[in-house]
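Visitor: the sequence and its predicted three-dimensional model are supplied below.
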Amino acid sequence: MSFAHLFDFLERLQANNHKAWMDEHRKEYMAVRDFFIDWLEDMNQQLAAIDPDYFDTPGRKAINRINNNLLYHPNRPVYKDHFGAGLDQVSKQGDFYIELGVNESFVGGGYWHPSSKALASIREAIDYNGEELQAILDKPSFKKMFQVVDPEPLSRPPKGFDKDHPHIELLKRTNFAVFRPFSQKQISGKDFQQEVIKTYMELLSFRRYLNQAVSV
């Protein structure tokens, strides 16, 4: 089993995105899923060995369901076009996220569509010490590695903040997430695991800033 098998399975699943096909190929799905879980478990152990504050997240806990939530999103396909997982997964905090999919694959972290409470906490931290977050985002190695995701910034300052605030552009954000894209060729290469570890380490200061803000 390999990542090539994983992507091949996902491509065929998207071409036959219905329960009958999945039931017919259930054994293959479980084999691909178990391969990814084993890979996540290995990553879990490696990250725990290099980060003393890492939160142990076994592979079976880390992996997300492949079924879409049709109760709240009835127009979506039955199955997702990717395998997703969150490592260093502390409850109600931003985990280290890995997504391997047909159309895109990436590694990243932060807060994507945070709750109103979490967003308010992050803005309070920026108001108090936005210089630290800006320095993290401006670090050359961070800027080179990651893309910042925020498709829905506010056009005006959020309530309670002046338009002349020194960190007004950060305060206008409604998402605080970054990602590093990977191609299928990179994922199948021998260096992928080491690149994931490098990504984790570069992302730590960003995630810790946000998680500290939300946990206060």
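Guide: Structure received.
Visitor: alpha carbons only for contacts and neighbour counts from here, please
Guide: OK.
Visitor: from residue 156, how far off is the residue lying farthest from the centre of the chain?
Guide: In the chain, counting by CA atoms, centre = their mean, residue 164 sits farthest out from the average C-alpha position, at 32.1 Å. Using CA to CA, to the nearest Å, one obtains 11 Å as the distance from residue 164 to residue 156.
Visitor: any idea which element the residue farthest from the centre of the chain lies in?
Guide: Secondary-structure assignment from DSSP states H and E places residue 164 in no helical or strand segment.
Visitor: do the same with residue 22
Guide: Under the assignment given by DSSP H and E, the secondary-structure element containing residue 22 is helix 19-24.
Visitor: swap in residue 109?
Guide: For residue 109, the secondary-structure element it belongs to, assigned by DSSP H and E, is strand 105-111.
Visitor: so what touches that strand?
Guide: Contacts of strand 105-111 from elsewhere in the structure, counted by CA atoms under 8 Å, 6 or more residues apart in numbering, are 94-100, 175-184, 196, 199, 203, 206-207, 210.
Visitor: of these, just the buried ones, ChimeraX syntax please.
Guide: ChimeraX command restricting those to the buried ones, with burial defined by 16 or more other CA atoms under 10 Å:
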select :94,95,96,97,98,99,100,175,176,177,178,179,180,181,182,184,196,199,203,206,207,210
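Visitor: in strands, which of the contacts of strand 105-111 fall?
Guide: Taking DSSP state E, the ones among these that sit in strands are 96-100, 176-181.
Visitor: closest one of those residues to residue 125?
Guide: Among these, residue 176 lies closest to residue 125 (CA to CA), at 12.7 Å.
Visitor: second structure follows, compare the two:
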Amino acid sequence: MATPKFNKNIFDFFKQLENNNNRDWFNEHKTEFKTIETEVKQTYNVLLEKLNKHDQIEKFKMFRIYRDVRFSKNKLPYKTHFGGSFGRKKPELRGGYYLHIQPNNESFIATGFWEPNKEDLLRIRREFEQDDQDIRNIINNKKFKSVWGEFVGDELKTAPRDFDKNHPAIDLIKKKQYIFIKKYTDKEVISDVFIDDVNASFKAIRPFFDYMSDVLTTNLNGESII
């Protein structure tokens, strides 16, 4: 039996939905969507199995196609992409993985810390304030960088409260998110090797996750807090 993979019909459907993003059209094509959704979920589950061979995934969530428009200026009712997240086993393992499938070469994978709570964010910043050499060794490693590039995400314009704006690690300290993103073309997504490449890329993030997990499960003296 062939390993499930993403097919071109995903992109074909979403391109049609982009031009017909309304409930009447979607309801007419809902059976088609459900078939595609089932196939896509099977492929996400293949990735889940691969991740669990080198990590411990506690939670997998595939997001619904329906948009919450209550507080959004964009009132289109449907997303034109698939998204799924994989959460690591808490509390000892921190960080998570995300896979986003969207036409027009907008697919990507992301990993890291999207919205660290204020306690975790402060703990990370204090660690960088105390010693930023370990994290720089990880993110500047040539092999690591060839897969993930640089940090992306929101950051403050200046130093956070109670931090020195002239600190040597202020570039790291002022970040509000610690995220890495890798983009893919439509052709790459539907290739036979896509899931293996995604899995290998996620595996390559482990030095960063191991470091951050150690930071977030200890105090500044290195004593366990879990």
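Guide: Happy to help now that I have it. Values in this document were obtained by computation on a predicted structure and should not be read as measured data.
Visitor: which parts of the next helix or strand after the helix holding residue 22 of structure 1 are buried?
Guide: Helices and strands here follow DSSP H and E; after helix 19-24 of structure 1, the next one along the chain is helix 26-50. Within helix 26-50 of structure 1, the residues scored as buried using 16+ other CA under 10 Å are 29, 32-33, 35-37, 40-41, 43-44, 47-48.
Visitor: so can I have CSV of those showing distance to residue 120 of structure 1?
Guide: As requested, the buried residues of helix 26-50 of structure 1 are arranged in CSV below (distance: CA to CA, whole Å):
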residue, distance to residue 120 of structure 1
29, 41
32, 40
33, 37
35, 39
36, 35
37, 35
40, 32
41, 34
43, 33
44, 31
47, 30
48, 30
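Visitor: sorry, back to before: can you tell me what part of structure 2 the strand holding residue 109 of structure 1 aligns to?
Guide: Matched against structure 2 by TM-score structural alignment, strand 105-111 of structure 1 falls on residues 107-113.
Visitor: residue 38 of structure 1 -> structure 2?
Guide: Alignment of residue 38 of structure 1 against structure 2 is given by TM-score structural alignment, with residue 42 as its counterpart.
Visitor: er, residue 160 of structure 1 actually
Guide: With TM-score structural alignment defining the correspondence, residue 160 of structure 1 maps onto residue 162 in structure 2.
Visitor: SS state for its match?
Guide: For residue 162 of structure 2, the secondary structure call by DSSP: H, G, I helix; E, B strand; the rest coil comes out as coil.
Visitor: residues near it, how many?
Guide: Burial of residue 162 of structure 2 is recorded as 6 neighbouring residues (other CA atoms under 10 Å).
Visitor: re the thing from before, got the ones in strands among the contacts of strand 105-111 of structure 1 as JSON lines, with distance to residue 216 of structure 1 columns?
Guide: Supplementary listing: these in JSON lines, determined by distance: CA to CA, whole Å:
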{"residue": "96", "distance to residue 216 of structure 1": "20"}
{"residue": "97", "distance to residue 216 of structure 1": "22"}
{"residue": "98", "distance to residue 216 of structure 1": "26"}
{"residue": "99", "distance to residue 216 of structure 1": "29"}
{"residue": "100", "distance to residue 216 of structure 1": "32"}
{"residue": "176", "distance to residue 216 of structure 1": "17"}
{"residue": "177", "distance to residue 216 of structure 1": "19"}
{"residue": "178", "distance to residue 216 of structure 1": "22"}
{"residue": "179", "distance to residue 216 of structure 1": "25"}
{"residue": "180", "distance to residue 216 of structure 1": "28"}
{"residue": "181", "distance to residue 216 of structure 1": "31"}
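Visitor: and those, which two are the farthest apart?
Guide: 100 and 176 (20.8 Å).
Visitor: excluding chain neighbours, what is closest to residue 23 of structure 2?
Guide: Spatial nearest neighbour of residue 23 of structure 2, excluding adjacent residues (CA to CA, 6 or more residues apart in numbering): residue 77 at 7.3 Å.
Visitor: the one you found: what's it in contact with?
Guide: If you count contacts by CA under 8 Å, 6+ apart, then residue 77 of structure 2 has 21-23, 66-69 around it.
Visitor: among these, which lie within helices?
Guide: When helices are assigned by DSSP state H, the members of those inside them are residue 23.
Visitor: neighbour-wise, which of the contacts of residue 77 of structure 2 leads?
Guide: For those, neighbours were counted using other CA under 10 Å, and residue 21 has the most, 18 neighbours in all.
Visitor: what do we get in structure 1 for it?
Guide: With the correspondence set by TM-score structural alignment, residue 21 of structure 2 lines up against residue 17 in structure 1.
Visitor: how close does the residue nearest to residue 23 of structure 2 get to residue 107 of structure 2?
Guide: When residue 77 of structure 2 is compared with residue 107 of structure 2 (using CA to CA), they lie 20 Å apart.
Visitor: and for residue 145 of structure 2?
Guide: Taking CA to CA as the measure, residue 145 of structure 2 falls 20 Å from residue 107 of structure 2.
Visitor: higher neighbour count, these two?
Guide: Shown here are residue 145 of structure 2 and residue 107; by other CA under 10 Å, residue 107 has more neighbours (20 against 15).
Visitor: contact partners for the residue lying closest to the more buried one once chain neighbours are set aside?
Guide: With CA to CA, 6+ apart as the criterion, residue 107 of structure 2 has its nearest non-adjacent residue at 4.6 Å, and that residue is residue 101. For residue 101 of structure 2, the residues meeting the contact criterion (CA under 8 Å, 6+ apart) are 81-83, 107-108, 189.
Visitor: thanks again, I'm all set now.
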